[in-house]
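[1] coordinates only, sequence not included:
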């Protein structure tokens, strides 16, 4: 899961979290997906220890709160 742009990355995060909220994937699938995205795209996801502005605008607070909690588990 490598993404070329921050917008593509944000879209992938949105789809992943939304699928979890709609019960299309289980919690373990969400955790693995978020960790995989983070491992392969740290430079597009974070800048100065916070989510990049594009990701913040595209994903919103609720989705990023879920992502942040998963990343703090590791």
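    Received it, and whenever you're ready, just let me know what you need. Since the model is a prediction, treat every value here as computed from it, not as a measurement.

[2] For the rest of this, base every contact and every neighbour count on C-alpha atoms.
    Fine.

[3] residues touching residue 9, list them.
    Residue 9 makes contacts with 3, 37, 44-45, 55, as judged by C-alpha atoms under 8 Å, 6 or more residues apart in numbering.

[4] what secondary structure does it sit in?
    helix (DSSP: H, G, I helix; E, B strand; the rest coil).

[5] How about the one 3 residues further on?
    Three-state call for residue 12 (three-state DSSP): helix.

[6] Count the residues that sit near it.
    If you count neighbours by other C-alpha atoms under 10 Å, residue 12 ends up with 18.

[7] try this one next to it:
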């Protein structure tokens, strides 16, 4: 699964996160790969993921609570 390192907007980033997590839930990618990809996305786009120690509003709207729980556990 190919995912870019840098994203122009929060919506594009949210779409990539959704694709990654859905692929993980469908057993298409491994635990190690999702951890690596989510960590890379955060490292390269920190201001688009978190604001004031919380997920950005766009990510909350686009990804939903269950997906962001997974992202939060990976980034913790």
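    Received, thanks. None of the values given here were measured: they were computed from a predicted structure.

[8] Show me just the buried residues among the contacts of residue 9 of the first structure.
    37, 44-45, 55 (16 or more other C-alpha atoms under 10 Å).

[9] Turn the residues you listed into a markdown table, columns for distance to residue 8 of the first structure and secondary structure.
    Below are these laid out as a markdown table (distance: C-alpha to C-alpha, whole Å; DSSP: H, G, I helix; E, B strand; the rest coil):
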| residue | distance to residue 8 of the first structure | secondary structure |
| --- | --- | --- |
| 37 | 11 | helix |
| 44 | 10 | helix |
| 45 | 11 | helix |
| 55 | 9 | helix |
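
[10] Tell me how many other residues crowd the aligned partner of residue 43 of the first structure in the second structure.
    Under the alignment defined by TM-score structural alignment, residue 43 of the first structure corresponds to residue 47 in the second structure. By the criterion of other C-alpha under 10 Å, residue 47 of the second structure has 13 neighbours.

[11] A strand includes residue 47 of the second structure, no?
    No. Applying three-state DSSP, one finds residue 47 of the second structure to be helix, outside a strand.

[12] So which residues of the second structure form helices?
    Taking DSSP state H to define them, one finds helices in the second structure at 10-25, 31-44, 46-49, 57-63, 65-75.

[13] residues in contact with the closest residue to residue 20 of the second structure other than its chain neighbours?
    Once flanking residues are discounted, residue 20 of the second structure sits nearest to residue 34: 6.8 Å by C-alpha to C-alpha, 6 or more residues apart in numbering. Taking C-alpha under 8 Å, 6+ apart, we find residue 34 of the second structure in contact with 20-21, 24.
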